[in-house]
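**Q** Let me see the structure of the following:
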Amino acid sequence: MLFHGLHKLTWFPLMSGLLVLGLPAFAAAETTTSENDKTPETMVAALAEDENVEDVERSEPRADANSDAQPEPQPKTTAAQATPTKPASKVAPNIDLKEVAPAPEPTTPAQAPVTETAAQEDSEVRPGEETVTAAPVSTEPQPAKSFTLLDSEVLPGTSTRLAWSPGIQIAGLSQPTPVLVVNGAKAGPTLCLTGAIHGDELNGIEIIRRTMYDLDPEKLSGRVVGIPIVNLPGFQQGSRYLPDRRDLNRHFPGSPDGSLADRIAHSLFENIIRRCNMLVDIHTGSLKRTNLPQLRADMNNADVATFTQGFDRMAVVHSSGSPGMLRSAAVAAGITTVTMEAGESHRIQEHQIEAGVNSLTSLMERQGMISRMFVWGDPEPVYYDSDWIRAQHGGILFSEVELGARVSEGEILGYVADPITNAQFPIRSSSNGRIIGMAVDQVVMAGFAAYHIGTEAEVPGE
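**A** Coordinates of the predicted model:
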């Protein structure tokens, strides 16, 4: 129903009719941590992107298959046990997403948490869970049910555009954030895709657009909810941050009466995220850094570790995450979640986008949501250990290696040239591994994180 040719178009029609506000833009600042703070138990080294230095250095070490200590079980509930969900006030129109349409009207749904009962009515069993039933399980596909989201009922076998508004703006200037929903004709899990939580990360927007517009609701089992641009004010200003200079990805699950970032995070989490079984949060490297397509995942979580196996040709970097991240909050709420990193900010990169779309297609095929002839590539490694190599001198960085290159210990990765004294300082690899992230050539100061090297390790238990 939805054709592939749309990938030649831009994603800007999705945002047609939105008012651009004169909000201030703020530059990103790198979080740094002293190298002396590391301990032998630090299994994963510093990341300077979405998951910064402090986040990953505080990650839990990978689980030891020979250890008696077992990771604490993750909660399985998706919401508090309370009263049933408020019925939808309207039926969402069935829209062919490949057709250009005006921007949706804003809605202000009640911000009551979704109950476990309601979530079970609208979604199926989470991957890895078992159900106990007295009757034999039918092998025939079960028909889907209506899906209630943002005060709208999305009928089975339909696709639509909804609008989410966190209710934090001036009423007369409110800007709804588009939400794409495809509710399959057959029952299955609910997958959520979020992009541009950092407003300058463009690759994820296009990854979500192509993935959503390629779905046929008549052939889909389950539901896919796509939010291409979560941080709309930041996106309009080309800024990573919100207007209050906060990083939205440090405030989940949020609070209804906290800061601006807290309120936006709370609204998104309660009204959309809790309605899902699985979540892929898509990011890029931070300012002037780029990432090899990869997943950030807590590999100590059995459900998450299994989930990562559904992504074709995606390297996995172990990171347990930190409080405030969407991934951490969603996993704590029982939603199987990973972060996808692809490319660099402020750019649309075709190779990175294709890798992201391919991996999401393979994920939906693995989860039984779609049925396609899919050719799997060779599995990518899991990097339980990684390290950022830092410049020891200030100057201009010139790289000798490319993203994804395999390097050896002591190999020259690049050099820093002092434009005044003409001195040149080589930067060498600290280990054998692969370049999974790196800074683009630029002016750097001493201590700048320049190359991220992933070291392959055996998967625990193998």
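**Q** Please make it C-alpha for all contacts and neighbour counts, starting now.
**A** Will do.
**Q** if I look at the residue nearest to residue 423 when sequence neighbours are not counted, how far off is residue 298?
**A** The shortest distance from residue 423 to any residue other than its chain neighbours is 5.8 Å, reached at residue 417 (C-alpha to C-alpha, 6 or more residues apart in numbering). According to C-alpha to C-alpha, to the nearest Å, residue 417 stands 38 Å off from residue 298.
**Q** Of those two, which one has the most company?
**A** Taking neighbours as other C-alpha atoms under 10 Å, residue 417 and residue 298 compare with residue 298 leading, 28 against 20.
**Q** Another sequence for comparison is provided below:
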Amino acid sequence: MSGRLRAAPGLDLDFVRFGDGGGPAVTVLGGVHGDEMEGVLAAYRVADLLASTPVRGTVTVLPRANPPALAAGTRHGDGDANLARLFPGDPGGGLSERIAHTIATALIDPCDLLIDLHSAGRRYRMPPMCGFGAGRTLGGRPLLDAARATPFPYLWAHASVAPGRSVSHADALGKPWAYFESGGGGALREADIDLYAQGVLRLLEVAGAAEPVSFAGPPPARQVVVTGGDGNTDTGVLFGSAGVFVSSVAAGDTVAAGQTIGAVYDDGGQCAEVVRADASGVVMMLRHDLRVTPGEVAAIIAGEDGRAA
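**A** Predicted coordinates:
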């Protein structure tokens, strides 16, 4: 069933719903940020797969959660508002606040599981990963077990999340949640979109909301579980100088505290700053866009906790 939510005058959010409401309710979001097309395309792919998959509960897929930002091709929407910092929104606020309110009340409040599909966008790189609420359960099992059922090589367990995100709204309501990240750099990879679609179907299976679906290819040989931080991409190792950033590590690399992860060069070709890891762990996000300014995020590093699947 196709449906439409009126977020504001002249702005509708189009969704697709599967199932008859007889089991768990799951919401899948894509396109919260306008420069993250992986989630949009993966959400459409999930909808295509669900059209031929027996659904035991109700699965609602919203591929384009932030139409203004997607139309502009930018991370933020109206007035440079970050939709992922505005949940649960405000029905009397600005356009992005109204979008957040509509999604929160119509799709997150009634769901039993939230899956939000993101990516590193144009300015960063991330390894393929599934982030989730460490203290939540799904299908009677720890959410970590459900995350291990996905094909992602990196699993990020969050003990808490900063307010304003879709997943933090779900967390405040005591609901299980997960989000996916990958790629970035302004490029799309077919393998990432496939990972997202497979990951969603695996979580639906664990939740008891859909019948198992077979996918070609083996599961990842090793899954690395990382902890620490809340996945907030506005915090991490910060640049102290302006210039051009040259990285010396890649997203997904393991680094030691104090290790050089890159350098900033000024327009004269001189090194203005050596950027170092603020902790030991895995590089979960790394700056890709070469022009940087002080205060922008260079990298996010999360600690590996040794629970490799």
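**Q** TM-score for this pair?
**A** Taking TM-score structural alignment, normalised by the length of structure 2 as the basis, the two superposed chains have a TM-score of 0.82; 294 aligned residues with a C-alpha RMSD of 2.9 Å.
**Q** thinking again about what came up before, the alignment partner in structure 2 of the residue nearest to residue 423 of structure 1: what's it in contact with?
**A** Counting by TM-score structural alignment, residue 417 of structure 1 corresponds to residue 265 in structure 2. Residue 265 of structure 2 makes contact with 242, 243, 244, 245, 246, 271, 272, 273, according to C-alpha atoms under 8 Å, 6 or more residues apart in numbering.
**Q** just residue 38 of structure 2 next, same as before
**A** Contacts for residue 38 of structure 2 were tallied using C-alpha under 8 Å, 6+ apart; they are 117, 118, 119, 188, 192, 193.
**Q** if we go to 10 Å?
**A** Residues near residue 38 of structure 2 by C-alpha atoms under 10 Å, 6 or more residues apart in numbering: 30-31, 117-121, 180-184, 187-190, 192-194, 196.
**Q** Show me what it aligns to in structure 1.
**A** Using TM-score structural alignment, the equivalent of residue 38 of structure 2 in structure 1 is residue 203.
**Q** Scan structure 2 for its longest helix.
**A** Longest helix in structure 2, counting residues (DSSP state H): helix 190-207.
**Q** Output the residue interval of structure 1 matched by that one.
**A** Under TM-score structural alignment, helix 190-207 of structure 2 corresponds to residues 350-367 of structure 1.
**Q** So which elements touch the longest helix of structure 2?
**A** The contact analysis (3 or more C-alpha pairs under 10 Å, 6 or more residues apart in numbering; DSSP states H and E) places helix 190-207 of structure 2 against strand 25-30, helix 37-50, strand 113-117, strand 129-133, strand 137-138, helix 143-148, strand 177-181.
**Q** The third one vs strand 129-133, what angle?
**A** Per axes from the mean of the first three to the mean of the last three C-alpha atoms, to 10 degrees, the angle that strand 113-117 of structure 2 makes with strand 129-133 is 150 degrees.
**Q** now the helices for structure 1?
**A** 53-57, 116-122, 203-213, 232-237, 260-271, 302-308, 326-332, 350-366.
**Q** circling back: which of the contacts of residue 38 of structure 2 count as buried?
**A** For the contacts of residue 38 of structure 2, a burial check counting by 16 or more other C-alpha atoms under 10 Å picks out 30-31, 117-121, 180-184, 188, 192-194, 196.
**Q** what's the nearest residue to the equivalent of residue 102 of structure 2 over in structure 1 if we skip its chain neighbours?
**A** Under the alignment by TM-score structural alignment, residue 102 of structure 2 pairs with residue 267 in structure 1. For residue 267 of structure 1, ignoring the flanking residues on the chain, the nearest one in space by C-alpha to C-alpha, 6+ apart is residue 166 at 5.5 Å.
**Q** That neighbour is in contact with residue 254, isn't it?
**A** No. Using C-alpha atoms under 10 Å as the test, residue 166 of structure 1 is too far from residue 254 to be in contact (11.7 Å).
**Q** okay, and the common contacts of the two?
**A** Here residue 166 of structure 1 and residue 254 have 260, 263, 264, 265, 266, 267, 268 as joint contacts, going by C-alpha under 10 Å, 6+ apart.
**Q** Can you lay out these as JSON lines showing neighbour count and distance to residue 53 of structure 1?
**A** Below are those laid out as JSON lines (neighbours: other C-alpha atoms under 10 Å; distance: C-alpha to C-alpha, whole Å):
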{"residue": "260", "neighbour count": "22", "distance to residue 53 of structure 1": "25"}
{"residue": "263", "neighbour count": "22", "distance to residue 53 of structure 1": "26"}
{"residue": "264", "neighbour count": "25", "distance to residue 53 of structure 1": "25"}
{"residue": "265", "neighbour count": "26", "distance to residue 53 of structure 1": "22"}
{"residue": "266", "neighbour count": "23", "distance to residue 53 of structure 1": "25"}
{"residue": "267", "neighbour count": "28", "distance to residue 53 of structure 1": "28"}
{"residue": "268", "neighbour count": "19", "distance to residue 53 of structure 1": "26"}
